[in-house]
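Asks: coordinates only, sequence not included:
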């Protein structure tokens, strides 16, 4: 059974925007698409460490603000000619509240 942690209201994140969630193990970028899908990724781009939470959200992708790498929000994989990936975290929306998989955040402790 998956346990989820409430991290805030859906309306706390603008459409095509992001919110940074700080954890003791690192930062997670939580994204909201134009059609209210929610995704969560590590906040650091593997290329140069750019903050993905400050990137441009378009469709179900985010573009790193430093060097333009584009990541698929669902898979965390860089698209196009760039090679790389960021870790993803399970999310869901319930009663317009954003929930993130608590086990995935806790697993970051093991690293």
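Replies: Alright, I've got the coordinates. Values in this document were obtained by computation on a predicted structure and should not be read as measured data.

Asks: going by C-alpha atoms from here, please, whenever you check contacts or count neighbours.
Replies: Fine.

Asks: is it true that residue 53 lies in a helix?
Replies: Yes: with DSSP: H, G, I helix; E, B strand; the rest coil as the criterion, residue 53 is part of a helix.

Asks: so what's it up against?
Replies: In this structure, residue 53 makes contact with 18, 19, 20, 29, 30, 31, 43, judged by CA atoms under 8 Å, 6 or more residues apart in numbering.

Asks: one more to weigh against that first structure:
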């Protein structure tokens, strides 16, 4: 894995999100609990809504445009909605958020 330090855990409010800008697009980083972090693509596949501006509840995020709900573990849309978002490995190490850039870099390959 290729771990990148993307900031302090305390920089993200509980049940909030921040964006990490990369050459391949934006990654949304969500804090769902004191030590629980998820990272996904920031764009909803339905109408392109910015998921980092959505409502974080449990281990899910609701798109701010049309209320599609995504599981932050799998990226799958919930309920009757069909679609998914990309997820990225992320962890907390000593109060710092570490993002695995391996899949992020590979997502543009081919």
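Replies: Okay, I see it. This one's a predicted model, so the numbers in the text were calculated from it and none came from an experiment.

Asks: ok, residue 103 of the first structure - how many residues close by?
Replies: The burial metric for residue 103 of the first structure, expressed as a neighbour count using other CA atoms under 10 Å, is 14.

Asks: confirm that it sits in a helix.
Replies: Yes: counting by three-state DSSP, residue 103 of the first structure is located in a helix.

Asks: from residue 4 of the first structure, how far off is it?
Replies: 8 Å (CA to CA, to the nearest Å).

Asks: please apply the same query to residue 67 of the first structure.
Replies: When distance is defined by CA to CA, residue 67 of the first structure is 33 Å away from residue 4 of the first structure.

Asks: which helices and strands sit right next to the helix or strand harbouring residue 4 of the second structure?
Replies: Using DSSP states H and E, the element containing residue 4 of the second structure is strand 3-8. Under the contact criterion of 3 or more CA pairs under 8 Å, 6 or more residues apart in numbering; DSSP states H and E, strand 3-8 of the second structure touches strand 96-100.

Asks: mean deviation, the strand it packs on versus the first structure?
Replies: For strand 96-100 of the second structure, the mean distance from the matching residues in the first structure following superposition reads 0.4 Å, by mean CA distance after the TM-score superposition for the first structure.

Asks: hmm, who's touching stretch 53-64 of the second structure?
Replies: Residues outside stretch 53-64 of the second structure that contact it (CA under 8 Å, 6+ apart) are 15-17, 30, 32, 44, 49-51, 68-73.
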